[in-house]
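*Asks:* here you go, sequence then predicted model.
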Amino acid sequence: MNDAVLLDRQGSIAILTLNRPDKRNAIGDAIREALVPLLGEIAADPSYRAVVLTGAGGAFCSGGDLGEMRSRCMLERRARLEGWRSAIRLITRSPKVFVAAVDGPAYGAGFSLALLCDQVVAGPTARFSAAFAKVGLMPDLGLLWSLPGRVGLGRAKALMLSGNVLDAAEAARLGIADHLASEGGTLDEAIRCASRFADAAPGSVSQIKAALARGPARLEEVLDWELDGQPLLAGTEDHEEGKLAFLERRPPRFKGT
């Protein structure tokens, strides 16, 4: 049994925990092979409305497992990275809101994984670093897309080229962390954050995330996306429920239909 990623539940919120504390949750084949099916399971279950991603043992993720990077075969290395594509899509285009709960290091691929999430909660011990260049690599797992979107191109270049370590306060100042948590309260704060988004209409969440995942675009492209997505959403039961709830001055009860 692969217990490299654990799935727990709190109401409509799924809690995914990277579970290799002896390696500070370094990303290797075991985590990927456990995470992808769990993400698929969550995506297929409409009773899950949000996801919190965290790490065991006081660390979020220390980056890629260097012990598994020994192969000098380019095709093997390429296949390993290709295996992450489905996980990245399941997070960035999901109808669920993803929240990263970061304690300890979020380095390298761990930094990338945190920034794939829609919101980032940082505890007092959180540390962020795009440390790829320090080991002769380039950013992966989507960081070349996600980091500039949060901090701008110039700052993203500086962080990627230097590998400087940011504490929680600096990460919040730059826009890398969205919320700061008190000591020992990171997971609870992430669950509270996820709860605030869990009532959003899943179709709306999916369309918004999918459009934003395409990156910066020309106005005409954005207008085309609106033409694709908005008429689809306007025909859903959730839209009718949203209108009715507005008129009745009550919270909507969305079902993802």
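*Replies:* Everything's here; your move.

*Asks:* rest of the way, CA atoms for contacts and neighbours
*Replies:* Noted.

*Asks:* list the residues that contact the most centrally placed residue in the chain.
*Replies:* With distances taken as CA atoms, centre = their mean, the chain has Cys117 as the residue nearest its mean C-alpha position (2.0 Å). By CA atoms under 8 Å, 6 or more residues apart in numbering, the residues touching Cys117 are 91-92, 97-100.

*Asks:* same thing but 10 Å
*Replies:* Counting by CA atoms under 10 Å, 6 or more residues apart in numbering, Cys117 makes contact with 51-53, 88, 91-92, 97-101, 146.

*Asks:* pipe those residues into JSON lines and attach neighbour count per row.
*Replies:* Formatted as JSON lines, these follow (neighbours: other CA atoms under 10 Å):
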{"residue": "Val51", "neighbour count": "29"}
{"residue": "Val52", "neighbour count": "27"}
{"residue": "Leu53", "neighbour count": "24"}
{"residue": "Ile88", "neighbour count": "19"}
{"residue": "Ile91", "neighbour count": "22"}
{"residue": "Thr92", "neighbour count": "23"}
{"residue": "Val97", "neighbour count": "29"}
{"residue": "Phe98", "neighbour count": "29"}
{"residue": "Val99", "neighbour count": "29"}
{"residue": "Ala100", "neighbour count": "31"}
{"residue": "Ala101", "neighbour count": "33"}
{"residue": "Ser146", "neighbour count": "21"}
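
*Asks:* comparison target below:
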Amino acid sequence: MAEAASPILFERRGAVGWLTLDRPARRNAIDAATHLALREALTAVEADRAMRALVITGAGGAFCSGQDLAERRDMVAEGEVDLQASLVENYSPLIRRLIALPMPVIAAVGGVAAGAGVGLVLAADIVLAGASARFQLPFVKVGLGPDCGLSWTLARQVGLNRALALLLTGDAFDADEAFAWGLVSRVCPDEALAAEAEALAARLATGPRAAIAAIKRRVREAADQTLDEALAAEAIMQGGLGLDPDYREAVTAFTSKREPRFR
């Protein structure tokens, strides 16, 4: 019997990891096999000290259409569906691990990103969208509420009012709207999306590792802090980074009028 094709493609190109959802016939919908493959890929990312940036994208003209409802249909028919267990065991750890990565995570979105696919997008640090990108949060259309951290990430990105409107209607929106609302960092032609993501990831991969990890952590934590708490945390952060060899290298490079060479 032929071995089933992997639902994702994962490789490292230099210092940049590329994670491509690869179920184009299902618009890269997530099923049990995809969850397993994602767990294995993230374990590899976390263990690879040579990897300094990660790009997440989709194959076949789609990013990710969310949970594979064909899989859910069979479970519902058999009376075996347990959505809480699915989230606790699969989606919630996935989002936590992506957000916790110390390296920059770039989502390169072409075509549809729906439901859990948008959850993946908002777990990234920078989102690039092709002109064809279409986003949707259709949970209400199937009698559900948001998951994959979207009740937390979406309002922080677009504000409470717009988050509620998007979740209560389930209406789709395009790349330009996503950019205007702050969900997307940049919109580019579809044919340029991969090259844009590659160039940005390569640039970020040369940055100071400790500072990048600290920036990611500090900005996310500050959203739930008072100004005084944020100021105190910044002082602690800078105190640590000031002792890092990359800071000394940057100061030396500046005074020597050359580009820094970070570790």
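*Replies:* Yep, that arrived. The model shown is predicted, which means the values in this text are computed figures rather than measured ones.

*Asks:* hey, where'd the helices end up in the stretch 151-263 of the second structure?
*Replies:* For the stretch 151-263 of the second structure, the helices defined by DSSP state H, counting those that start in this stretch occupy 160-169, 175-181, 193-205, 209-222, 227-241, 245-255.

*Asks:* what residues does the fourth one touch?
*Replies:* I take that to be helix 209-222 of the second structure. Applying CA under 10 Å, 6+ apart, the contact partners of helix 209-222 of the second structure are 52-53, 99-104, 125, 153, 156, 204-205, 229-231, 233-234, 237-238, 240-242, 244-247, 262-263.

*Asks:* same question for the third one.
*Replies:* Where contact means CA under 10 Å, 6+ apart, the residues beyond helix 193-205 of the second structure that reach it are 13-18, 50-57, 103-110, 126-131, 186-189, 212, 262.

*Asks:* please pick the buried ones from those.
*Replies:* Among the contacts of helix 193-205 of the second structure, the ones that count as buried by 16 or more other CA atoms under 10 Å are 15-18, 51-57, 103-110, 126-131, 186-188, 212, 262.

*Asks:* which ones among these are found in strands?
*Replies:* If you go by DSSP state E, those have 16-18, 53-57, 105-109, 126-130, 186-188 in strands.

*Asks:* tell me the counterpart of Glu196 of the second structure in the first structure.
*Replies:* Correspondence of Glu196 of the second structure to the first structure, assessed by TM-score structural alignment: Glu189.

*Asks:* now which residue in the second structure aligns to Ala245 of the first structure?
*Replies:* Using TM-score structural alignment as the criterion, Ala245 of the first structure maps onto Ala253 of the second structure.

*Asks:* contacts only, for its match.
*Replies:* 247, 259-261.

*Asks:* same thing with Val51 of the first structure?
*Replies:* 9-10, 12-16, 39, 42-43, 91, 96-100, 117-118, 190-191, 194-195, 198.

*Asks:* same question for Ser86 of the first structure.
*Replies:* Under the criterion of CA under 10 Å, 6+ apart, the neighbours of Ser86 of the first structure are 36-37, 39-40.

*Asks:* ok, those residues in the second structure: which stay?
*Replies:* With both residues aligned by TM-score structural alignment, their matches' CA atoms under 10 Å, the contacts of those that the second structure also has are Val36.

*Asks:* which of the contacts of Ser86 of the first structure lies closest to Ala79 of the first structure?
*Replies:* Val36 (14.9 Å; CA to CA).

*Asks:* could the helices of the stretch 151-263 of the second structure go into CSV alongside distance to Gly66 of the second structure?
*Replies:* As requested, the helices of the stretch 151-263 of the second structure are exported to CSV (distance: least, CA to CA, whole Å):
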stretch, distance to Gly66 of the second structure
helix 160-169, 15
helix 175-181, 18
helix 193-205, 21
helix 209-222, 24
helix 227-241, 35
helix 245-255, 40
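
*Asks:* out of those, which is closest to Pro24 of the second structure?
*Replies:* Comparing the helices of the stretch 151-263 of the second structure by CA to CA, helix 193-205 comes nearest, at 16.8 Å.

*Asks:* quick check: closest non-adjacent residue to Ala169 of the first structure.
*Replies:* The shortest distance from Ala169 of the first structure to any non-neighbouring residue, by CA to CA, 6 or more residues apart in numbering, is to Leu180 (7.7 Å).

*Asks:* any idea how far the one you found lies from Cys117 of the first structure?
*Replies:* 16 Å (CA to CA, to the nearest Å).

*Asks:* likewise Glu237 of the first structure?
*Replies:* 27 Å.

*Asks:* cool, and Gly11 of the first structure?
*Replies:* In terms of CA to CA, Gly11 of the first structure sits 20 Å off from Cys117 of the first structure.
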